[in-house]
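J.: Mind folding the following:
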Amino acid sequence: MSEGMKVSLCLIAKNEQHCILSCIESVKHLVHEVVVVDTGSSDDTVLLAQKAGARVFHIAWTGDFAQARNFGLEQAAGDWILVLDADEVLAPGSTEEFHQLLNDAEVEGYFLTIINFLGNGQEFTTDKVVRLFRNKPSYRFTGAIHEQVAPSILKATGGKGLVSAPVVIHHYGYLDAELAEKDKFSRNTSIIYRELAKNPGDPFLLYSLALEHFQRGQVAEGVRCLEWALSQMKGSEGYFEDVLVHTAIGLWGLENLQRLLDFLNNSLSMLPEQGDLLLIRGMTFLTLKQYAEAAGDLVHAFKTGSSKLFPQYKILCLAGDAFSLSGDFIKAEENYLSALRMNTRFLYPLLQLIGLIQRGHLLLDCDRLARFCPLKNKDSLWRDLLSGGGTLLALIVLLLEIYHLAVDPDQEFLLWQLSGELVSLVEKLDSLPARKPVHEYISVASREIHAYALIIDKGYQGRYFCALDKMKDLVIRLLLMFMRECCPQWRWTPRNRHLFVQWKGDMNDKKSYGGKSCQAKKSNPERISRVTGEIG
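T.: So this is what the prediction gives:
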């Protein structure tokens, strides 16, 4: 631990016996004390915290999260405060790097990355929230719900002193089981309505209420709250962009595309480089079959690099779809290949490229396609596809790996081994979804590829018999055979419209939109599904 700077972990808890020990255990090597504020537990939360070495204090729950947080800060003796919830754990990281953060005299607090696990735990989102800051009396939380400490720090420092740190927190409070057990919707909305009674028309409270409605699938009510909030805002609020983006998402959920388009045009006239607004407008144009406009907005959204709704590779996929549907297949290919290189485990763009080749819109350019990822990545990819039942796609990736080896003079020695696996795999196939002569050709061709690999391995190829060129030509023929005769037809369908929002329970990709003067809240409405191909 740092000799000069001491850290106090501060958390509030109520009936958290199932998770509080994991929380404390994750930070005990970094902090000098643990301060737990219990707001009325009826289980073993207090006993477990005390056994873990925590100092436990009690406070009656008044429905004000900031009050409970600040009570805990008043008990803390450390130079720095680390704030966690009981259902969070600090991800493993460098102890030395953590303590280096405490010694930066220019910094008053750090935005940490929070990974929120959702649903059954297979999905997650990320936020940036100030959770590590100096222990000073003027640094206090505000807000009965979605409480924040950043505004008080910025006020005290004249808008300075907050930066991001490479520290990650894992949050499990948005799992379906947790949400159902604690009925967070009822708890949160009751607090918001109480505060609205004191401050009618408060845009931040209306924004918070909208997010709660979105989580419950009450989209129209959420949009009404957001539009009311916008009517009360000046545009300089740190969460102004949050409200615009969430309003757009809500209008998308209501499927009123013309109203959505008008809203987006007005919003982008104020914020022309707002990546998520550009993305949503691109998706809207895509749905309206205005493909050239969609491609322009999606490319623009990608270039801003600021979208929080989709990762960059998915935006490239959508741009590829827009170009493909507009008939610009060359640009579609460029975007799909770029997306594939950015995330080689996400195979939607590969399937779309196969579809374009199947329909004759593109020629098979093996030199480009075979290099969509490093050799070792392709090797693990086709094996994983095979074990998962994706035999045809596994064979295509395997052939691309063989071609890649054939054009890489430093890797030719692996050709014989890998081509042998191709022969073995083809022989184990009971049947392929193709005519019998096609199946027989594939079997013979795979053995011929293996024979060429043996000739190359033994050093027998020469000036008048280039086995390497013959192998590459045969691999190309076999790839085309698989794509055109064996694989289903891959094409874009209107199903892509559902890539964006599914109003169901909690969100699937909750992001932080907060500006420097106001953090994002813990609830965003969007549920973004994974981009998937559909067999036509």
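
J.: Could you use CA atoms for every contact and neighbour count after this?
T.: Fine.

J.: Tell me which helix or strand I249 sits in.
T.: Element membership for I249, per DSSP states H and E: helix 240-254.

J.: Give me the distance between that helix and the centre of its chain.
T.: 19 Å (Cα atoms, centre = their mean, to the nearest Å).

J.: Run through the neighbouring helices and strands of that helix.
T.: helix 219-231, helix 257-270, helix 275-287 (3 or more Cα pairs under 8 Å, 6 or more residues apart in numbering; DSSP states H and E).

J.: how about the helices of the stretch 51-200 of the chain, start to end?
T.: 65-75, 95-102, 150-157, 176-182, 184-198 (DSSP state H, counting those that start in this stretch).

J.: Mean neighbour count, these: which tops it?
T.: Highest mean neighbour count among the helices of the stretch 51-200 of the chain (mean count of other Cα atoms under 10 Å): helix 65-75, with a mean of 20.

J.: Sequence B follows; please return its structure for comparison with A:
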Amino acid sequence: MTKISACVITKNEATCISRCLQSVRDIADEMIVVDTGSTDDTVNIAEQLGAKVFHYQWCNDFAAARNYALDQAKGDWIIFLDADEYIAADKIKNVRLVIDKIHGDRRIEAARCLMINLEGVGGSLRSSNPSLRIFRNSQVIRYKGSVHESIYKRGKPVKTINVNNQLIVIYHTGYTKEIVIEKIRRNTVLLEEELRKGIVRESTYYYLSDGYWRNGEHEKAIDFAQKAINHLDRMNNALVYKPYVILISSMTNLKTYSEKTVTAICDEALEKFPHHPEIWLLQGLYYLSVGRYEKSLTSLLKAIETNACYNDFNRNNDFYALSPQAYFNIGQIYEMKNQLAQALDYYAKALQQEKSNQLAFIGLISLIRKQDPADVVFFLNTLYNIDDESDIRFLVENLSRLKVKKVLDYYHQILRSGAVN
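T.: Purely as a prediction, here's the structure:
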């Protein structure tokens, strides 16, 4: 029977390392943890769960740390997870089934499966992407890149199959807004250092554009997004559409580019990626920014439509995290058109995706505040959980600000009575 080594590199991951290791413990013949300097209880937790823990001096190089873990592994196949990732419990049995099925075919060196990114543990869906986390253990298969590291065989991409139909699902819980910003800034510094050394990998320009974009440095983001577009044929296929997202978004934010220029980029992006919801969304947001409301509405609705049937396993899809913005803006446009039932519907959809979306809440309350207070309460209770203190506090704070007194009194009473859990 094929042997499996589960590998993780860690630093101060006490809050999540147990979940990660427990997710693979039943199918792994060994668990390798390479710790890069934890000062919390990470090492003790890993050892208690039966992992072999090795210590590695961090040198600002993720590939080097991962390759050190591979040097310790004795299995025929590797499962390499980040500490804030875990394999879904109802899917873990499929890992060995997949590995046993492909083990005898030497043409297959790795398996790419679905990763679902969550806003923290048990949080909302942020995005999904194909992820290469399973590959043969071989001396010639190693990671390259100090950051956004990838697996190569003798310097060339490994031969990979896709594990479709959600046969294996990896959950990633490290997508809280604070953690993401911190990681992106760290990664951008490492990429800049690589660039100064003349190291340009297939997705270097994209990742730099992404880092500057998320940090609000839109001119730099545009510069590197355009460089990435000029090298699309070299890019990781999962991300190949993304430079257009960054380019359109950054130009929209700067407001210094002509409509002709931006719409030409939108057209080029949609010609290449007509079925990707993020492109339609960014086009809709651009049209909204220049007052082209009907065009904006058409594009935003198209974004939702394409997302509903999107099934391209080979590319990322970050639309889920952006959907509240799409729903809210559609609601606003319908309200401007005096189509109030449609506006109410889309404000509610925005809140179903993101209950703390204040703009959507304001829009919704503006449409229903004159209705019977009992009806307003009934409607709000379909969106919010009266047993959840954070939900009740959100309602009290915002209804107080909006001066919806009788409805506010109802939720205030719940809060004062301590009825929430």
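
J.: what's the TM-score here?
T.: Aligned and superposed, the two chains score 0.68 in TM-score terms (TM-score structural alignment, normalised by the length of the second structure); 370 aligned residues with a Cα RMSD of 4.7 Å.

J.: about what we covered before: deepest-packed of the helices and strands packed on helix 240-254 of the first structure, please.
T.: helix 275-287 (a mean of 25).

J.: The first structure: which residue goes with W77 of the second structure?
T.: In the first structure, the residue paired with W77 of the second structure is W80, using TM-score structural alignment.

J.: With adjacent residues omitted, what lies nearest to its match?
T.: Using Cα to Cα, 6 or more residues apart in numbering and skipping the chain neighbours, the partner closest in space to W80 of the first structure is R134 (4.3 Å).

J.: which of the residues in the helix holding I249 of the first structure are buried?
T.: Residues of helix 240-254 of the first structure classed as buried by neighbour count (16 or more other Cα atoms under 10 Å): 240-253.

J.: Centre-most residue in the second structure?
T.: S127 (3.9 Å; Cα atoms, centre = their mean).

J.: Any idea how many residues pack against M471 of the first structure?
T.: 23 (other Cα atoms under 10 Å).

J.: which helices and strands does the helix or strand harbouring it pack with?
T.: Secondary structure from DSSP H and E places M471 of the first structure in helix 467-481. Applying 3+ Cα pairs under 8 Å, 6+ apart, one finds that helix 467-481 of the first structure contacts helix 391-406, helix 436-458.

J.: Please identify the deepest-packed of the ones you listed.
T.: Of all those, helix 391-406 has the most neighbours on average by mean count of other Cα under 10 Å, namely a mean of 23.

J.: how much space between the aligned partner of N70 of the first structure in the second structure and S38 of the second structure?
T.: With TM-score structural alignment defining the correspondence, N70 of the first structure maps onto N67 in the second structure. Applying Cα to Cα, to the nearest Å, the value for N67 of the second structure to S38 of the second structure is 19 Å.

J.: for H276 of the second structure, same thing?
T.: According to Cα to Cα, H276 of the second structure stands 40 Å off from S38 of the second structure.

J.: For the second structure, which segments are assigned as strands?
T.: 4-10, 30-35, 52-55, 77-80, 85-87, 110-118, 125-136, 141-144, 150-153, 156-157, 160-162, 169-172 (DSSP state E).
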